[in-house]
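[1] prediction below, plus the sequence it came from.
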Amino acid sequence: MPVDHAALIALGERLGAQAWPGFLVLLALLTLVAGIAAWGFEHLRRRRAAQPEPGAGLLFGGLAIGAAAVLALAWVFAEVAEGLGNGRPMGLLDETISHSVGVNTPPGVREVFSWLTHLADPITVVLLCTGVAIALWLRGHRGFAAGWVAATVGNALLNHMLKHIFERARPVHDFGFAQVSGYSFPSGHSSGSMVLYGMLGYLGLRMLPARWRVPSVMAATAVIVTVACSRIFVRAHFPSDVLAGLCSGAAWLAICIASIEYARHHRGTDRR
């Protein structure tokens, strides 16, 4: 069925014009949902006995299987990416939204996003990854330290490989809020924030005092949403880049957490 390009352009302009208030609604909604989910996890957790630290062999075995699965999915994503070229439906919608966001977003809002986007810069990721890993190791949580580093480094490698599979150019803009280079799809900041702060939320649920566990997950969710959306507002990425980055990051995060939990469970079983 032929695609109505005029309708796509009209839709993109409307979405871009409402991007700023839409972000605030999305931020509040997803943060609330994350808080409810974390509260439910805490409620179930109190009924279960404590499990030990994850064993490294089981942990990295699970991560290797997960990495292979994510790379296999890249070829499926390639079919979706066919709609991202010039003049194609998804590409046209992306370009229209990006242009409309640039026209309709107040300069002050865009400047704030240009600062917040640094929360997932490579240097921020490296420093936070190193600091948290050292803290976990020194406190005796060596299995969690290994899982934390594997999650962060693994996501960086996966995102690099995915970018070179798709080789999509970045949006063109005429303001200096974001100076970026390299390929655009999927967004490394989006996937990086999902894994980095998602893992921090997970560790918070596992290690923080009870009163801080739910707030830590809500804070992590707020940072993930803000960083991801910032990439659109500073026009470093198209919306589909950000969505793809969040999806790939969420997939890798789920694999990492599942691997850690699997290792913890089976290490506990082996010791009984």
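    Nice, thanks for sending it over.

[2] C-alpha from now on. contacts and neighbour counts both.
    OK.

[3] can you give me the helices for the stretch 51-200 of the chain?
    Applying DSSP state H, counting those that start in this stretch to the stretch 51-200 of the chain gives helices spanning 56-81, 89-104, 107-116, 122-138, 142-166, 188-207.

[4] from the contact counts, what lies against the second one?
    In terms of contacts (3 or more C-alpha pairs under 8 Å, 6 or more residues apart in numbering; DSSP states H and E), helix 89-104 is packed against helix 5-17, helix 210-233, helix 239-271.

[5] let's bring in a second model and compare:
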Amino acid sequence: MDFIPFSWVQKIIYFDQLCQHMAESLRHPAAVDFFRLITYLGSPYAFFLIALVVSFFMLRCRMIREVLVLNIVLFLTGRLNDYLKVFFARERPKGEMLTYAAGFSFPSGHAMLATFFYGFLAYLTVKHLGGAKGKGLAFFFLLLILSIGLSRVYLNVHYMSDVIAGFIGGGVMLAIGIAVNEILVRKF
């Protein structure tokens, strides 16, 4: 079997460029507007507002532990992302950004926070609703997470490797959040 004589860094750069070119070739004004809306659902403002509304309803259902875990781990996920961005200090993709983005590129904060936040909501939905409704809503959250990540590449504010790293980081934080929640439920 022949292997491409590139280092893993060169392979990631090639993969990122390939994804960028593919996204550019699929650009359409209506799609840009759609992905701007989707990317907003992964913004800090959206998380603040949605977490506020979700927390209110969860408190009405006496889900105090879940509210605490959701909000504390969401905050910690955001801080971890900030530290990782400064540590890696990767510049954003060249070319026209089709939405606002500031700071460094790696890992994608939208992908990382969306993976934790909407993933935790999917977990709670399956756990507390169950059945077809719970699974359907959890599937919707999964599609939303993937769409938010892809929107960042489509709008040329992240490389695909930034998004994948965000999914991984958010997945780790999701596993921690679920584990903490399960421990709290068993102890209290």
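    Now that the structure is in, tell me what you want to look at. This is a predicted model, so every value here is computed, not measured.

[6] what does the TM-score come to for these two?
    TM-score for the superposed chains, counting by TM-score structural alignment, normalised by the length of structure 2: 0.89, backed by 186 aligned residues with a C-alpha RMSD of 2.1 Å.

[7] return the most buried member of the helices and strands packed on helix 89-104 of structure 1.
    helix 210-233 (a mean of 22; mean count of other C-alpha atoms under 10 Å).

[8] just to revisit the earlier point, would you list the helices of the stretch 51-200 of structure 1 in JSON lines and tack on distance to Ala250 of structure 1 and mean neighbour count?
    Shown next, in JSON lines, are these (distance: least, C-alpha to C-alpha, whole Å; neighbours: other C-alpha atoms under 10 Å):
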{"stretch": "helix 56-81", "distance to Ala250 of structure 1": "11", "mean neighbour count": "15"}
{"stretch": "helix 89-104", "distance to Ala250 of structure 1": "22", "mean neighbour count": "21"}
{"stretch": "helix 107-116", "distance to Ala250 of structure 1": "20", "mean neighbour count": "16"}
{"stretch": "helix 122-138", "distance to Ala250 of structure 1": "17", "mean neighbour count": "15"}
{"stretch": "helix 142-166", "distance to Ala250 of structure 1": "10", "mean neighbour count": "19"}
{"stretch": "helix 188-207", "distance to Ala250 of structure 1": "6", "mean neighbour count": "24"}
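
[9] for the ones you listed, which one sits closest to Gln179 of structure 1?
    Among these, helix 107-116 comes nearest to Gln179 of structure 1, with 10.1 Å by C-alpha to C-alpha.

[10] so how far is that closest one from its chain's centroid?
    In terms of C-alpha atoms, centre = their mean, to the nearest Å, the centre of helix 107-116 of structure 1 is found 20 Å from the chain centre.

[11] please name the nearest non-neighbouring residue to the counterpart of Arg110 of structure 1 in structure 2.
    Matched by TM-score structural alignment, Arg110 of structure 1 corresponds to Val32 in structure 2. Closest residue in space to Val32 of structure 2, ignoring its immediate chain neighbours: Leu155 at 7.1 Å, by C-alpha to C-alpha, 6 or more residues apart in numbering.

[12] residue contacts, that neighbour?
    Contacts for Leu155 of structure 2 (C-alpha atoms under 8 Å, 6 or more residues apart in numbering) come out as Val32, Phe35, Arg36, Met97, Leu98, Thr99.

[13] list the members of those residues that persist in structure 1.
    Among the contacts of Leu155 of structure 2, the contacts conserved in structure 1 (both residues aligned by TM-score structural alignment, their matches' C-alpha atoms under 8 Å) are Val32, Phe35, Arg36, Leu98, Thr99.

[14] distance to Ser151 of structure 2 added to the residues you listed, as CSV?
    Shown next, in CSV, are these (distance: C-alpha to C-alpha, whole Å):
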residue, distance to Ser151 of structure 2
Val32, 9
Phe35, 5
Arg36, 7
Leu98, 10
Thr99, 10
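
[15] please report how far the corresponding residue of structure 1 for the residue nearest to Val32 of structure 2 lies from Leu30 of structure 1.
    Aligned by TM-score structural alignment, Leu155 of structure 2 pairs with Val234 of structure 1. Using C-alpha to C-alpha, to the nearest Å, we find Val234 of structure 1 at a distance of 21 Å from Leu30 of structure 1.

[16] now Leu138 of structure 1
    Between Leu138 of structure 1 and Leu30 of structure 1 the computed distance is 34 Å (C-alpha to C-alpha).
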